[in-house]
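Q: can't give you the sequence, but here's the structure:
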């Protein structure tokens, strides 16, 4: 079996999906698309504004529509929003149309990466306990969706990409 033509990167906010997907798209010669960027373009609003003005449920509906559209195309690295796994149809769609790579991060790494970010609608530095509960609720979904899991702990984007490329070769050899 040949590797599916799209690669979807999933993981919690701060896992490094955007940075890794950018580098990976360059290394593999695939088009980079971000579900969040697609939503912002369609809506003409930032993700934070969509959450504030239209709510999380509306955002998740848009996220599902964008994923459906992206899965109709091929040759892409899809940088998925951290909550894309919250809707079961998204999991099925990704598994059917993409090789799904879960970037797994430790909570302390996520906290360190996120502490200076103000553009994350579901992150609040004063409510670390809330973030940890959200992460805990999503972990089984990330793991269930993933074809490949890569730990990002103590690794640069280049190291993560090298590991992904190694896993892609292994996956192609064992799936054939």
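A: Here it is on my side, so go on. All figures in this text were calculated on a predicted structure; none of them were measured in a lab.
Q: switch to C-alpha atoms for all contacts and neighbour counts from now on
A: OK.
Q: gap between residue 78 and residue 112?
A: Using CA to CA, to the nearest Å, residue 78 is found at 24 Å from residue 112.
Q: Neighbour count for the two, which is higher?
A: residue 78 (28 against 10; other CA atoms under 10 Å).
Q: what's the closest non-adjacent residue to that one?
A: Closest residue in space to residue 78, ignoring its immediate chain neighbours: residue 8 at 4.5 Å, by CA to CA, 6 or more residues apart in numbering.
Q: Enumerate the positions of the helix or strand hosting the one you found that are buried.
A: For residue 8, the element it lies in under DSSP states H and E is strand 6-10. By neighbour count on 16 or more other CA atoms under 10 Å, the buried set for strand 6-10 is 6-10.
Q: Comparison target, given below:
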């Protein structure tokens, strides 16, 4: 069966679409950020405040290692998961299809709240800077790029069809 990880910016729809895709494909679902908060019994803003971004990234890598051991799962990763190549290596080594869910900054800014997003809490416009720093990594590390144009059903169909095609291609090469 398939293991899938969605990568992309905060607010790109990873959590919502991962949950919808998991239901459609009859797979398990996990939000890496929620898993991290439950595992360490701390909120992400608290971790950022007390341990800094580097401390958070270390815990995030541990969470990815834990989640990557699971099978038949779709993981919605945190937006910065691509900042540590070890996270991508862990997902690949465990057979994950990595999908970059791309959404326009304008749409993201329209929809997100900043209260649980420490990197943009003080300045929503910082999102554009973060995106420009990360976009090439999202593209480099992904097996598939899906553009989310704000229609969930349409994006879900694109995700589902792309995974099916990629899965067939991989099984044909065996």
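A: It's in. Note that the structure is a prediction, hence the values are computed from the model and not measured.
Q: And the TM-score between them?
A: The TM-score (TM-score structural alignment, normalised by the length of structure 2) is 0.91; 170 aligned residues with a CA RMSD of 1.5 Å.
Q: The strand holding residue 8 of structure 1 vs structure 2, average offset?
A: Strand 6-10 of structure 1, aligned to structure 2 and superposed, deviates on average by 0.6 Å (mean CA distance after the TM-score superposition for structure 1).
Q: how far does that strand sit from the chain's center?
A: 7 Å (CA atoms, centre = their mean, to the nearest Å).
Q: for stretch 82-102 of structure 2, same thing?
A: So, by CA atoms, centre = their mean, the centroid of stretch 82-102 of structure 2 is 9 Å from its chain's centroid.
Q: what's the answer for stretch 5-18 of structure 2, then?
A: 5 Å.
Q: can you tell me the distance between the two ends of it?
A: Distance between the two ends of stretch 5-18 of structure 2: 8 Å, counting by CA to CA.
Q: which of the residues in it are buried?
A: For stretch 5-18 of structure 2, by 16+ other CA under 10 Å, it's 5-15, 17-18.
Q: Over to stretch 65-84 of structure 2?
A: 65, 67-68, 71-82.
Q: residues in structure 1 matched by the longest helix along structure 2, start to end?
A: Longest helix in structure 2, counting residues (DSSP state H): helix 44-68. Mapped onto structure 1 using TM-score structural alignment, helix 44-68 of structure 2 spans residues 47-71.
Q: buried stuff in the matching stretch?
A: Neighbour-count burial for stretch 47-71 of structure 1 flags 47-48, 50-51, 56, 59-60, 62-64, 66-68, 70-71 (criterion: 16+ other CA under 10 Å).
Q: next one: stretch 97-117 of structure 1
A: Counting neighbours by 16+ other CA under 10 Å, stretch 97-117 of structure 1 gives 97-105, 107, 110-111, 114 as buried.
Q: which of those sit farthest apart?
A: 97 and 111 (31.5 Å; CA to CA).
Q: State the distance from residue 47 of structure 2 to residue 36 of structure 2.
A: Distance, residue 47 of structure 2 to residue 36 of structure 2, by CA to CA: 10 Å.
Q: If you could redo that for residue 113 of structure 2, that was the one I meant.
A: Relative to residue 36 of structure 2, and taking CA to CA, residue 113 of structure 2 is found at 20 Å.
Q: same thing with residue 61 of structure 2?
A: 10 Å.
Q: likewise residue 132 of structure 2?
A: Applying CA to CA, the value for residue 132 of structure 2 to residue 36 of structure 2 is 26 Å.
Q: quick one: which of these two has more around it?
A: Higher neighbour count among residue 132 of structure 2 and residue 36: residue 36, with 22 against 10, using other CA under 10 Å.
Q: That one: what's it in contact with?
A: With contact taken as CA atoms under 8 Å, 6 or more residues apart in numbering, residue 36 of structure 2 is in contact with 59-60, 63.
Q: one more time with 7 Å
A: By CA atoms under 7 Å, 6 or more residues apart in numbering, residue 36 of structure 2 lies in contact with 60, 63.
Q: residue range for the helix or strand following the strand holding residue 8 of structure 1 in structure 2?
A: Using DSSP H and E, the helix or strand that follows strand 6-10 of structure 1 in sequence is helix 17-28. On structure 2, the counterpart of helix 17-28 of structure 1 by TM-score structural alignment is residues 14-25.
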